[in-house]
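Trainee: quick check, what structure comes out for this input:
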Amino acid sequence: MLKKLLVPTDGSDSAYKAIYYARDLLKHKIAEEVVILHVGPAIGENWGFYGLSKADFELKYQCVLDDAGKRILRLAREPFEKEGLPVETVYLCGDLAETIVNYAEENDFKAIIIGNKGFSKIAELLLGSVCDRVIRLAKIPVMVIR
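Mentor: Sure, this is the predicted structure:
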């Protein structure tokens, strides 16, 4: 039995496949606990590249990003709630892959279930996909859902 599963989501179709997979594991009592994690972008110096100072970004855009993250998590809960299954959601900010892996390690998750494709195509070309980076960084099993 898988005790505690982490399911990162960016709201993409691929992430929803991972959410439904985790829901089914919980439903069939293969998993005991599922936590859905959304990682928003970190506010930092790189926002100057987009013509925004850190202060401008904090004032004008953080609320928008937080609302989007909360919406993604609210939608991610629905498959569990429709089945009467418990699920926890968490919203963090930071580097996507590092934040996912660090959260999993710090909270004693037994596995990560992740979709193979997200929304970030440009970052994927430059850095590799979040899924690839999570696989490389994680010290626990990572299940990739296609």
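Trainee: use CA for all of it now, contacts and neighbours both
Mentor: OK.
Trainee: in the protein, which spans are helices?
Mentor: Along the chain, the stretches classed as helices by DSSP state H are 13-27, 54-60, 62-82, 96-106, 121-127, 130-137.
Trainee: sequence B follows; please return its structure for comparison with A:
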Amino acid sequence: MRKMRTALITEANKGVGLEIARKLVDEGFFVFIGSHDLQKGIEAVKELAAEGLGTVDVVQLDVNNQPSVDAARKEIGVKVDVLDLLINNAGIISDMPQSALGYCVYSINDVFERNYYGPTRVAHAFFDLMRKSAKPRIVNVTGDLGSQGVASAFG
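Mentor: Purely as a prediction, here's the structure:
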């Protein structure tokens, strides 16, 4: 019998991701704090440990960088055989609204890279560990800009 369920949260070193980590640890999960800035991830782990939440570890993970994702997969795979929960929390927003003539293609590219390709890249890298879970889950965290209804209001 496995000891505890495992989770990976991208960009969990602050904000919503860090709060999700707190809640998951309370629910009995071992949580990997994914952070593109390793030092900020280490600080988040220390913060949680100071609160008595010690079943966490940090992994350097930049969702925009395939070698970083691959290295995170390798590192986590050495520590656990199964990943039960993947929470894609890393995301950015663009300056909204943008007119058809006033948009910046580089800004749009950055948004797609982090918000679409990043979660896809991470999910694909961890599918093998998730397939070993009895109840694997992927959760994609989004704000209002992920809503088709809200986004259409900018049209």
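Trainee: let me see the TM-score of these two.
Mentor: Here the superposed chains carry a TM-score of 0.53, computed using TM-score structural alignment, normalised by the length of the first structure; 112 aligned residues with a Cα RMSD of 3.6 Å.
Trainee: for V90 of the first structure, find the nearest of the helices of the first structure.
Mentor: Evaluated over the helices of the first structure, closeness to V90 of the first structure peaks at helix 62-82, with 7.8 Å, by Cα to Cα.
Trainee: got the angle for that closest one vs helix 13-27?
Mentor: Angle of helix 62-82 of the first structure versus helix 13-27, following axes from the mean of the first three to the mean of the last three Cα atoms, to 10 degrees, is 40 degrees.
Trainee: what does helix 62-82 of the first structure contact?
Mentor: 9-11, 16, 19-20, 23, 36-40, 86-87, 89-91 (Cα atoms under 8 Å, 6 or more residues apart in numbering).
Trainee: out of those, which sit inside strands?
Mentor: 36-40, 89-91 (DSSP state E).
Trainee: among the residues you listed, which ones are buried?
Mentor: Buried members of those, counted by 16 or more other Cα atoms under 10 Å: 36-40, 89.
Trainee: okay if I get these as JSON lines plus distance to L2 of the first structure?
Mentor: Output for those, formatted as JSON lines (distance: Cα to Cα, whole Å):
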{"residue": "I36", "distance to L2 of the first structure": "15"}
{"residue": "L37", "distance to L2 of the first structure": "18"}
{"residue": "H38", "distance to L2 of the first structure": "21"}
{"residue": "V39", "distance to L2 of the first structure": "23"}
{"residue": "G40", "distance to L2 of the first structure": "27"}
{"residue": "T89", "distance to L2 of the first structure": "18"}
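Trainee: coming back round to it: tell me which of the helices of the first structure is the most buried.
Mentor: The highest average neighbour count among these, using mean count of other Cα atoms under 10 Å, belongs to helix 13-27 at a mean of 20.
Trainee: how far away from the center of its chain is that helix?
Mentor: Put simply, helix 13-27 of the first structure sits 13 Å off its chain's centre (Cα atoms, centre = their mean, to the nearest Å).
Trainee: how about I42 of the second structure, what's its match in the first structure?
Mentor: Under the alignment (TM-score structural alignment), I42 of the second structure maps onto R74 of the first structure.
Trainee: distance of its match from I36 of the first structure?
Mentor: R74 of the first structure is 10 Å from I36 of the first structure, where distance means Cα to Cα, to the nearest Å.
Trainee: what's the answer for I122 of the first structure, then?
Mentor: For I122 of the first structure, the distance to I36 of the first structure equals 24 Å [Cα to Cα].
Trainee: over to I30 of the first structure?
Mentor: Here I30 of the first structure is placed at a distance of 17 Å from I36 of the first structure (Cα to Cα).
Trainee: now do L59 of the first structure
Mentor: Applying Cα to Cα to L59 of the first structure and I36 of the first structure gives a distance of 27 Å.
Trainee: next one: E58 of the first structure
Mentor: Taking Cα to Cα, one finds E58 of the first structure at 25 Å from I36 of the first structure.
Trainee: ok, D67 of the first structure next?
Mentor: For D67 of the first structure, the distance to I36 of the first structure equals 16 Å [Cα to Cα].
Trainee: sounds good, over and out.
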